[in-house]
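Peer 1: only the shape, not the letters, is given here:
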């Protein structure tokens, strides 16, 4: 089963809540998602992330107010809107609050998660480390993907369930609760498309077979029809887009990033930015060859998709003399 990419492997991605809803930041895509309810997927909006707000190490919010905190290095900013420029002056993180794996806000306090030690540091102020308390995490809570303050009294985390996919786990001293995350929210997370649409695939499709059944060389002329581009109908999202973004460019960005992910997260580890990301259209290409006696030629076209649905039709064409598809992958690896 594919999995969501954890925050530790996706710098600049984070989850938090303020009184206006829940937010998922995708710094790599330059945008963030806002939703009223993670489980119901109500009123999903996607906003531009201000360039000065990109590249944060952590993003957290106060579920009872409009306060958002952006942590970068050993400093942090308090902002009210991630689509606007943050204040120029930053506050220093207290040494005891530095180097956390995750940060959250709830119960009027900041929580710094140190998962290797299995503890959470609770402080009243990130700058002073005032009234610090260290809390041991239960072993079952050490494997969250993203931790955040869900409301005034609960911390929460996203965690993969082998049977039920991505779930939101609320935890407090009174016990735990677990809820499914809405598919449209899951799709926005890195690796989420594999959970909602199926793992990515790349494969050669045989477009045409030509053969010479005679004992003499034979000139041959053909037209090869192939699709090139991106199948918009095969992939769509229902987000309300604001700012300079548009639904098509967001869908393309999500797909390009997903295809670049390793197989563990349902991707292919391939870069696709240089391919044709316009609406897929049929193209005809003339083919003139001299077939040798008893010869067969197979013409192949490379395509990528999610689940069983082809989405991106590449320009690469290959020919083989046997019905086995080419072994060459015509796209560069993502780590180039």
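Peer 2: On my side now, so go ahead. This is a predicted model, so every value here is computed, not measured.
Peer 1: rest of the way, CA atoms for contacts and neighbours
Peer 2: Will do.
Peer 1: helix/strand/coil for residue 233?
Peer 2: Under DSSP: H, G, I helix; E, B strand; the rest coil, residue 233 falls in the helix class.
Peer 1: mind listing the helices for the stretch 1-150 of the chain?
Peer 2: Applying DSSP state H, counting those that start in this stretch to the stretch 1-150 of the chain gives no helices.
Peer 1: which parts of it are strands?
Peer 2: 13-18, 21-26, 31-35, 45-48, 58-61, 68-72, 75-79, 91-92, 102-106, 109-114, 119-123, 133-136, 146-149 (DSSP state E, counting those that start in this stretch).
Peer 1: ok, now the stretch 201-336 of the chain?
Peer 2: 218-230, 240-241, 281-291, 296-306, 309-320.
Peer 1: got CSV for those, with distance to residue 258 and mean neighbour count too?
Peer 2: Putting the strands of the stretch 201-336 of the chain into CSV (distance: least, Cα to Cα, whole Å; neighbours: other Cα atoms under 10 Å) gives the following:
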stretch, distance to residue 258, mean neighbour count
strand 218-230, 15, 16
strand 240-241, 20, 16
strand 281-291, 23, 11
strand 296-306, 10, 21
strand 309-320, 12, 18
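Peer 1: quick check: which of those strands is nearest to residue 200?
Peer 2: Proximity to residue 200, assessed across those by Cα to Cα, is greatest for strand 296-306 (4.4 Å).
Peer 1: tell me what angle the closest one forms with strand 281-291.
Peer 2: Taking axes from the mean of the first three to the mean of the last three Cα atoms, to 10 degrees, one finds that strand 296-306 is oriented at 160 degrees with respect to strand 281-291.
Peer 1: what's strand 296-306 packed up against?
Peer 2: Counting contacts by 3 or more Cα pairs under 8 Å, 6 or more residues apart in numbering; DSSP states H and E, strand 296-306 packs against helix 192-197, strand 200-211, strand 309-320.
Peer 1: this is the comparison structure:
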């Protein structure tokens, strides 16, 4: 069962909302997604993430305004837009606000989630810790992947449900909550999300050709092997209008590369694919001259990667075996190598 990568395991990734919509920050891709809301998936657009805004520990939006708070370590700053350079001056988090698992803004206050203790601290100011209030969290929202302020009166956590889908749980400090589905196009932009929308990644050897010699004598022969090389574009590559220097094609490739890079628990393969041919798939022919021994069979295999049941990346690796069973060797470097 694949799952979205949680905030704790994806440095520089976070979600937040402002009066301009809902956002997903992907520092590893150098960009962020803006949507009208996560439920409808309308008005999607991808923007440049300023290099100085990458790698933040937390990104906190003001649902009633435009500002975004960028937290790194025990300091933070307020930025008007993640596409522009943040101010050089920073403020220090109040000791009571340091070390939170998640941060959010709602009701004109800041909320700091301490999930191991099962509590949320709310303060009027992150620097002073003024008018601090602590409340216990409902057990049903303790296993959230991301937390953010959805609007002026509601907090939201994103979590996987029993059916392996991503759901938003909108709740208030008074305890009322409601559940909504996250649009597939939004899910796909989160780390590990492609495996939820399209199915987990897979790698397989496809048999391109079988040649055999049914005689009792050696037999020279010529053959033409045709294989696909490159990647097959998916319809979702056009679902994210882009702005600035973000390139739609490069974004689609980066999303796929990151998905294949992730471990199997997040629907990936744990493989590096950057060195493969990331051009639109094309067919290549190769001439072969072999001398088959008596009663010999040779199997020509081609390695490919995909999502769900759909092949996407056709690698250059070819392998010849005498066995009808596919090779067990994986011809790509491991993610941790």
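Peer 2: Now that the structure is in, tell me what you want to look at. Please read all numbers here as calculations on a predicted model, not as lab measurements.
Peer 1: TM-score for this pair?
Peer 2: TM-score for the superposed chains, counting by TM-score structural alignment, normalised by the length of the first structure: 0.98, backed by 336 aligned residues with a Cα RMSD of 1.0 Å.
Peer 1: re the thing from before, may I see the strands of the stretch 1-150 of the first structure organised as CSV, with distance to residue 159 of the first structure added?
Peer 2: Below are these laid out as CSV (distance: least, Cα to Cα, whole Å):
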stretch, distance to residue 159 of the first structure
strand 13-18, 13
strand 21-26, 15
strand 31-35, 19
strand 45-48, 23
strand 58-61, 18
strand 68-72, 23
strand 75-79, 27
strand 91-92, 31
strand 102-106, 14
strand 109-114, 15
strand 119-123, 17
strand 133-136, 19
strand 146-149, 8
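Peer 1: can you say which of these is nearest to residue 6 of the first structure?
Peer 2: strand 146-149 (6.8 Å).
Peer 1: for the following helix or strand past the closest one, buried residues please.
Peer 2: Using DSSP states H and E, the helix or strand that follows strand 146-149 of the first structure towards the C-terminus is strand 155-161. By neighbour count with 16 or more other Cα atoms under 10 Å, strand 155-161 of the first structure contains the buried residues 155, 156, 157, 158, 159, 160.
Peer 1: relative to the second structure, what is the average displacement of strand 155-161 of the first structure?
Peer 2: Strand 155-161 of the first structure, aligned to the second structure and superposed, deviates on average by 0.6 Å (mean Cα distance after the TM-score superposition for the first structure).
Peer 1: in TSV: the helices and strands packed on strand 296-306 of the first structure, plus distance to residue 29 of the first structure.
Peer 2: TSV is the format used below for those (distance: least, Cα to Cα, whole Å):
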stretch	distance to residue 29 of the first structure
helix 192-197	14
strand 200-211	19
strand 309-320	19
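Peer 1: ok, which of the ones you listed comes nearest residue 261 of the first structure?
Peer 2: strand 200-211 (9.4 Å).
Peer 1: now flag whichever of the buried residues of strand 155-161 of the first structure is closest to residue 317 of the first structure.
Peer 2: For these, the nearest to residue 317 of the first structure is residue 160 (39.1 Å; Cα to Cα).
Peer 1: grab the nearest non-local neighbour of the closest one.
Peer 2: In space, and not counting its chain neighbours, residue 160 of the first structure is closest to residue 166: 4.6 Å by Cα to Cα, 6 or more residues apart in numbering.
Peer 1: so who does that neighbour touch?
Peer 2: 4, 158, 159, 160, 180, 181, 186 (Cα atoms under 8 Å, 6 or more residues apart in numbering).
Peer 1: pull the most distant pair out of these.
Peer 2: 4 and 180 (13.8 Å).
Peer 1: quick one: which of the strands of the stretch 1-150 of the first structure is nearest residue 173 of the first structure?
Peer 2: strand 133-136 (11.1 Å).
Peer 1: packing partners of that closest one?
Peer 2: strand 119-123.
Peer 1: if we can go back for a sec, turn the strands of the stretch 1-150 of the first structure into TSV, columns for mean neighbour count.
Peer 2: Listed next are these as TSV, based on neighbours: other Cα atoms under 10 Å:
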stretch	mean neighbour count
strand 13-18	27
strand 21-26	23
strand 31-35	23
strand 45-48	20
strand 58-61	26
strand 68-72	21
strand 75-79	18
strand 91-92	16
strand 102-106	27
strand 109-114	24
strand 119-123	21
strand 133-136	13
strand 146-149	27
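Peer 1: what's the closest of those to residue 324 of the first structure?
Peer 2: Residue 324 of the first structure sits nearest to strand 21-26 of all the strands of the stretch 1-150 of the first structure, at 40.4 Å, using Cα to Cα.
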